[in-house]
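>>> sequence plus the predicted model coming up.
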Amino acid sequence: MPSREKLISWLGANKQIGVVFDFDRVEGKYWSSVGVQKWNSVFKVYVDEILESEMDAENYAREEIVSFTSVEEAIDFVENDTNANLEQLAPCKGQKIFNPAFDNP
């Protein structure tokens, strides 16, 4: 379970951190990906959410990249505006959650 300071350290080292997880709403089970990475001088947060029954059609309920000037703002966004749990965020090994070179999906 990484501390907030550890998350900041990973991001400062240009690592992409993130998590893929599921959660339930009235409509059913959703799958979500949340990723954060420093790109040039900004911190980018990628969020997607898709209802499990819509996965074949790739009909995302939410898919966005939001940019922040500070690491604290990016982490606050993940904590307050996504369903991700900060304690689950970890450096991405192998395949990344998103390509920070792009602005929006």
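Nice, I can see it.
>>> going by C-alpha atoms from here, please, whenever you check contacts or count neighbours.
Fine.
>>> so what's the closest residue to S33 other than its chain neighbours up against?
In space, and not counting its chain neighbours, S33 is closest to V20: 4.4 Å by C-alpha to C-alpha, 6 or more residues apart in numbering. With contacts defined as C-alpha atoms under 8 Å, 6 or more residues apart in numbering, the neighbours of V20 are 31-34.
>>> how about TSV for the residues you listed, with secondary structure added?
Conversion of the contacts of V20 to TSV gives the following (DSSP: H, G, I helix; E, B strand; the rest coil):
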residue	secondary structure
W31	strand
S32	strand
S33	strand
V34	strand
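>>> how about the longest helix seen in the chain: buried residues?
Across the chain, the longest stretch assigned as helix under DSSP state H is helix 71-81. Buried positions in helix 71-81, judged by neighbour count with 16 or more other C-alpha atoms under 10 Å: 71, 74-75, 78.
>>> another one to put next to it:
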Amino acid sequence: MGLDFGELRADFEDESYPLSKADLLAAYGDREIGTESGTKTLDEILGPVGGETFDGPDAVQQTVLTMVGASAAGRTDYSDRRTSQDESEQESF
């Protein structure tokens, strides 16, 4: 799934840049972004970031992705496919 920005993606596109973190959070801080583990507000995600200024919507989205980190990626190192080696091995419990 990754992240679900919902309507925020379009809102970020419509903003004028450069845009400070303070201005971004004043406008959208209470808006939620969906992840595999639930939802978080933009303020919860970007709150720990220093006094950053964003130069465009891609910079905002990349910072959100960085701050959310691996928790948004869902199950890591997972595959529903078996290899031929897996099929020939038997596990003993």
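Everything's here; your move. Owing to the predicted nature of the structure, the values given are computational and were not obtained by experimental measurement.
>>> need the TM-score between these chains.
Structural agreement between the overlaid chains, expressed as a TM-score with TM-score structural alignment, normalised by the length of the second structure, amounts to 0.33; 50 aligned residues with a C-alpha RMSD of 4.2 Å.
>>> sorry, back to before: name the helix or strand for the residue nearest to S33 of the first structure, please.
Counting by DSSP states H and E, the secondary-structure element that holds V20 of the first structure is strand 17-25.
>>> that strand versus helix 71-81: what angle between them?
For strand 17-25 of the first structure against helix 71-81, the angle between stretch directions is 20 degrees (axes from the mean of the first three to the mean of the last three C-alpha atoms, to 10 degrees).
>>> looking at the contacts of V20 of the first structure, which is nearest L51 of the first structure?
Of all the contacts of V20 of the first structure, the one sitting nearest L51 of the first structure is W31; the distance, using C-alpha to C-alpha, is 6.4 Å.
>>> residues in contact with that closest one?
Contacts of W31 of the first structure were listed using C-alpha under 8 Å, 6+ apart, and they are 20-23, 49-52.
>>> let's see it at 6 Å
Each residue near W31 of the first structure by C-alpha atoms under 6 Å, 6 or more residues apart in numbering is listed here: 21-22, 49-50.
>>> what number of residues lie near the closest residue to it other than its chain neighbours?
Take W31 of the first structure and drop its neighbours on the chain: the residue closest to it by C-alpha to C-alpha, 6+ apart is D22, 4.3 Å away. Using other C-alpha atoms under 10 Å as the criterion, D22 of the first structure is surrounded by 15 other residues.
>>> quick check: longest helix in the second structure by residues?
Of all segments of type helix in the second structure, defined using DSSP H, the longest is helix 57-68.
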